[in-house]
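J.: sequence and predicted structure are below.
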Amino acid sequence: MRLSEVCEFLDGYLKIELYQDVSNNGLQVEGRDEVRKVAFAVDACMETFRAAKKSGADMLVVHHGLIWGGIDSLRGVMKRRVSYLLENEISLYAVHLPLDAHREVGNNAVLLRKIGAEPESEFGEYRGVKIGYSAELSDATTPSNIAARFPSAMLLPFGKERVRRVAVVSGRGGFAIKEAIECGIELFITGEAEHEVYHIAKEGGVNVIFLGHYESERYGVESLMNVVGEKLKVETAFIDVPTNL
C-alpha cells in the first residue's frame, strides 16, 4: 500500500482537520513510499524508533509526535531522532487530540468501555472542543473496584463509596476536574497525577483515579492499530515502551 493511501485513511477516519492542536497532526516525517507494515506506539522517541525498525515497520503511528507547533532547530536530540527516521526510511504519523476525542477508538472512549460503560456525553473542554466523555455505569460499584482493573492506578477516595456517573479525560486531564464537580460526576479518571487536582477534588467531593499518562493513552493507540489492520489489510505491531509515569 502507498504511504499516501495510509495517510489519507488516517486523516479522514480521525478527522484531524477539526482540531486546533499544539501537535502537528498527520504525517510528520516522510519515509519510503511503500508501506507493508505499520507500527503503533504512544511516544515518538529513539527507543520506539529502534523497535519499529527491528519489527520491520515502514511506518510508525504515535500519539505524541515530534513536532509541536514547529521545529526551532534540528540539533541534539531532535537531529538524532529525525536523522534516524530518514536514514531508515520510516514514516512518522502523529495524532494527538483527534485520538483522545474519537468516539470509536479514542483513548477516553476505550477507557470507558474497559470499565463497562459506553461513552455518552462529550466532556472535558480543551481548546474549544470536548476531548473526553462522561457515562453512567449500569450498576453502581466502588471506585476501588474500578481502580483494581489498572495495575498503575492511584485512587483519591474523596467522593461517594459507590459510583455510577463517571468521566474520563486521558493524559494530562486534570484541567477538567472543576467541570467534573460542576456536572455531578462521581468518579473522574485521568492520566497524570497533577498536584493541584488533590485539594480541588477533596473539597469538591469527587473520587479521582490517576492511571498514569502512558497507561491512560495506550489503549486508543492499540484500538486504532486494530482498525488499520482490518481496514487496510496491512501488517501491524504495537510497540510498548512504558514510562511508568
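T.: Ah, there it is. Numbering: from 1, shown residues only.
J.: switch to C-alpha atoms for all contacts and neighbour counts from now on
T.: OK.
J.: quick one: residue 113 is in a helix?
T.: Yes. Counting by DSSP: H, G, I helix; E, B strand; the rest coil, residue 113 is found in a helix.
J.: apart from its chain neighbours, what residue comes closest to it?
T.: Once flanking residues are discounted, residue 113 sits nearest to residue 119: 7.6 Å by CA to CA, 6 or more residues apart in numbering.
J.: for the one you found, give me its contacts.
T.: Counting by CA atoms under 8 Å, 6 or more residues apart in numbering, residue 119 touches 103, 109, 112-113, 133-135.
J.: please enumerate the strands of the chain.
T.: 26-29, 37-43, 59-64, 91-94, 121-126, 129-141, 154-156, 163-169, 187-190, 207-210, 235-238 (DSSP state E).
J.: with mean neighbour count and distance to residue 81 added, can I get the ones you listed in TSV?
T.: Shown next, in TSV, are the strands of the chain (neighbours: other CA atoms under 10 Å; distance: least, CA to CA, whole Å):
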stretch	mean neighbour count	distance to residue 81
strand 26-29	20	10
strand 37-43	25	12
strand 59-64	26	13
strand 91-94	25	11
strand 121-126	18	29
strand 129-141	19	29
strand 154-156	19	33
strand 163-169	25	29
strand 187-190	28	29
strand 207-210	27	30
strand 235-238	19	19
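J.: do I have it right that residue 235 meets residue 227?
T.: No. In this structure, residue 235 is not within contact of residue 227 by CA atoms under 8 Å, at 11.4 Å.
J.: overlap in contacts, the two.
T.: With CA under 8 Å, 6+ apart, residue 235 and residue 227 have no common neighbours.
J.: pull the longest helix from this structure.
T.: Scanning the chain for the longest helix, with DSSP state H as the assignment, gives helix 213-232.
J.: which other helices and strands does that helix contact?
T.: Counting contacts by 3 or more CA pairs under 8 Å, 6 or more residues apart in numbering; DSSP states H and E, helix 213-232 is packed against strand 37-43, strand 59-64, helix 97-101, helix 107-114, strand 235-238.
J.: hold the first one in mind and look at this next one:
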Amino acid sequence: MSPVDASLRDVVDALDAELRTRDVPDYGGAVNGLQLANAGVVRRVATAVDFSRAAAEGAAAAGADLLVVHHGMFWGGAQPIVGPAYERLRTLLARDVAVYASHLPLDMHPTLGNNALLARELGLVPDGGFARYKTIDVGVSGEADMETAEIAARASAFAARWGGALRHTPIAPGRRTRRWGICTGAGASSDTLREAGERGLDTLVVGEGPHHTAVDAAERDVTVIYAGHYATETLGVRAVGAWLESRFGLPWTFVGEPTGL
C-alpha cells in the first residue's frame, strides 16, 4: 500500500470521538488520548498492548508515525525521565513517533473493545454490561447454555495464540454456564465477584486476578477462567489499527510483546 498522509490532529480527533475519550471515566493515571505529539503527520500506525521500549522500537522499526497502546505512558505519577523511561522517549523522539493511549474507553467500546471482542472469540453474545466502574460497565455479560469446560477450552486456545497459559477454578464434570460475565485485564477482584453474585452470573472470564479471588469464587459457586491479562487485551488495539486503516487508509502493524501473564 502506498503511503497516505493523514493529519495527526484529524486522526486524534477521530479516535477521541469514536472511543469517547473525554466522556469515559478512568483511573487518574491513565491520561487517555494523545500522550506524545509528533510533527503533525501520520503515514503508518503501530499498535501494542503496553507502552514499553520494545513497543517504541517496534514502532520505529515499522516506520510508524503513531503508536497506539492500551497501557499508556503515565500510571504512577510524576517520575524522572531516566533509564528505561529515557530510552523509550529517545527512540520515539528520534523517529518522530506520536503516542495515543486508550484504557477503559477501549475496554468498553461496543465493537472495538477488548471485552466485546473476547466474547466474540469465545462464541458468546453479550446482552448487558458487567464490571461496574463509576458510571460505566467496563465488561460485558450474557446468557448461554453450554458446558463451562467448552468455554474454558475456547479460552485456552485463544490464550495460547498469545503465549499465555489458561488457568481456572475447578470445573465439575457436566457443569453448564447459564449466565456469564467478561472483564479483560485485571478483571477478577472482590468487587467483580460480588457483582457476579448480584447479577446472578455463574461464570467469569477475566485476564487475571489475585489468589484470593479463586477462594472467593469457590464460596460463591462461580467459575473463574483466567485467560491472561496480555492475551485478553491484544484484541482492542489490533481492532483500532484495522479501524484506522479503514477510516484513513493508513497501513498498520501490531507489535507483540507477550508476557505469559
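T.: It's in. As the structure is a prediction and not an experimental result, all values here were calculated from the model.
J.: picking that back up, closest one to residue 78 of structure 1 among the strands of structure 1?
T.: Nearest to residue 78 of structure 1 among the strands of structure 1 is strand 26-29 (12.2 Å), distances taken as CA to CA.
J.: trace residue 126 of structure 1 over to structure 2, please.
T.: Residue pairing (TM-score structural alignment): residue 126 of structure 1 is matched to residue 133 of structure 2.
J.: also residue 88 of structure 1?
T.: In structure 2, residue 88 of structure 1 lands on residue 95 (TM-score structural alignment).
J.: got the contact list for the nearest residue to its match once chain neighbours are set aside?
T.: Excluding the flanking residues, the one nearest residue 95 of structure 2 by CA to CA, 6+ apart is residue 60, at 6.2 Å. Residue 60 of structure 2 is in contact with 91-92, 95, 97, counting by CA under 8 Å, 6+ apart.
J.: is residue 91 of structure 2 in contact with residue 58, as I believe?
T.: No. Using CA under 8 Å, residue 91 of structure 2 makes no contact with residue 58, being 9.9 Å away.
J.: more neighbours: those two, which one.
T.: Taking other CA atoms under 10 Å, residue 91 of structure 2 and residue 58 do not tie; residue 58 has more neighbours (22 against 17).
J.: thought that one was touching residue 257?
T.: No. Counting by CA under 8 Å, residue 58 of structure 2 sits too far from residue 257 to count as a contact (9.7 Å).
J.: against structure 2, where does stretch 10-21 of structure 1 fall?
T.: Against structure 2, stretch 10-21 of structure 1 falls on residues 15-26 (TM-score structural alignment).
J.: re the thing from before, can you tell me which of the contacts of residue 60 of structure 2 carry over to structure 1?
T.: Counting by both residues aligned by TM-score structural alignment, their matches' CA atoms under 8 Å, the contacts of residue 60 of structure 2 that remain in contact in structure 1 are 95, 97.
J.: which parts of stretch 204-214 of structure 2 are buried?
T.: 204-209, 213-214 (16 or more other CA atoms under 10 Å).
J.: can you put these in TSV and add distance to residue 17 of structure 2?
T.: Shown next, in TSV, are the buried residues of stretch 204-214 of structure 2 (distance: CA to CA, whole Å):
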residue	distance to residue 17 of structure 2
204	30
205	29
206	27
207	27
208	30
209	31
213	36
214	38
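J.: which among those residues gets closest to residue 238 of structure 2?
T.: The closest of the buried residues of stretch 204-214 of structure 2, once distances to residue 238 of structure 2 are taken by CA to CA, is residue 207, at 17.1 Å.
J.: so how far is residue 165 of structure 2 from the closest one?
T.: 11 Å (CA to CA, to the nearest Å).
J.: shared neighbours of these two, anything?
T.: Contacts common to residue 207 of structure 2 and residue 165, judged by CA under 8 Å, 6+ apart, are 227-228.
J.: so how far is residue 137 of structure 2 from residue 109 of structure 2?
T.: Relative to residue 137 of structure 2, residue 109 of structure 2 is positioned 10 Å away (CA to CA).
J.: correction: the previous question concerned residue 22 of structure 2.
T.: 16 Å.
J.: just give the nearest non-adjacent residue to residue 131 of structure 1, would you?
T.: Leaving aside its sequence neighbours, residue 131 of structure 1 sits nearest to residue 101 (CA to CA, 6+ apart; 4.2 Å).
J.: map the one you found across to structure 2 for me.
T.: That one, residue 101 of structure 1, aligns with residue 108 by TM-score structural alignment.
J.: same question, residue 42 of structure 1
T.: In structure 2, residue 42 of structure 1 lands on residue 49 (TM-score structural alignment).
J.: before we move on, the earlier item: got the helices and strands packed on helix 213-232 of structure 1 as JSON lines, with distance to residue 141 of structure 1 columns?
T.: Formatted as JSON lines, these follow (distance: least, CA to CA, whole Å):
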{"stretch": "strand 37-43", "distance to residue 141 of structure 1": "30"}
{"stretch": "strand 59-64", "distance to residue 141 of structure 1": "31"}
{"stretch": "helix 97-101", "distance to residue 141 of structure 1": "25"}
{"stretch": "helix 107-114", "distance to residue 141 of structure 1": "14"}
{"stretch": "strand 235-238", "distance to residue 141 of structure 1": "32"}
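J.: so residue 192 of structure 1 makes contact with residue 210?
T.: Yes. If you go by CA under 8 Å, residue 192 of structure 1 and residue 210 touch, sitting 6.0 Å apart.
J.: report the central residue of structure 1.
T.: residue 217 (3.4 Å; CA atoms, centre = their mean).
J.: which position in structure 2 aligns with that one?
T.: By TM-score structural alignment, residue 217 of structure 1 lines up with residue 233.
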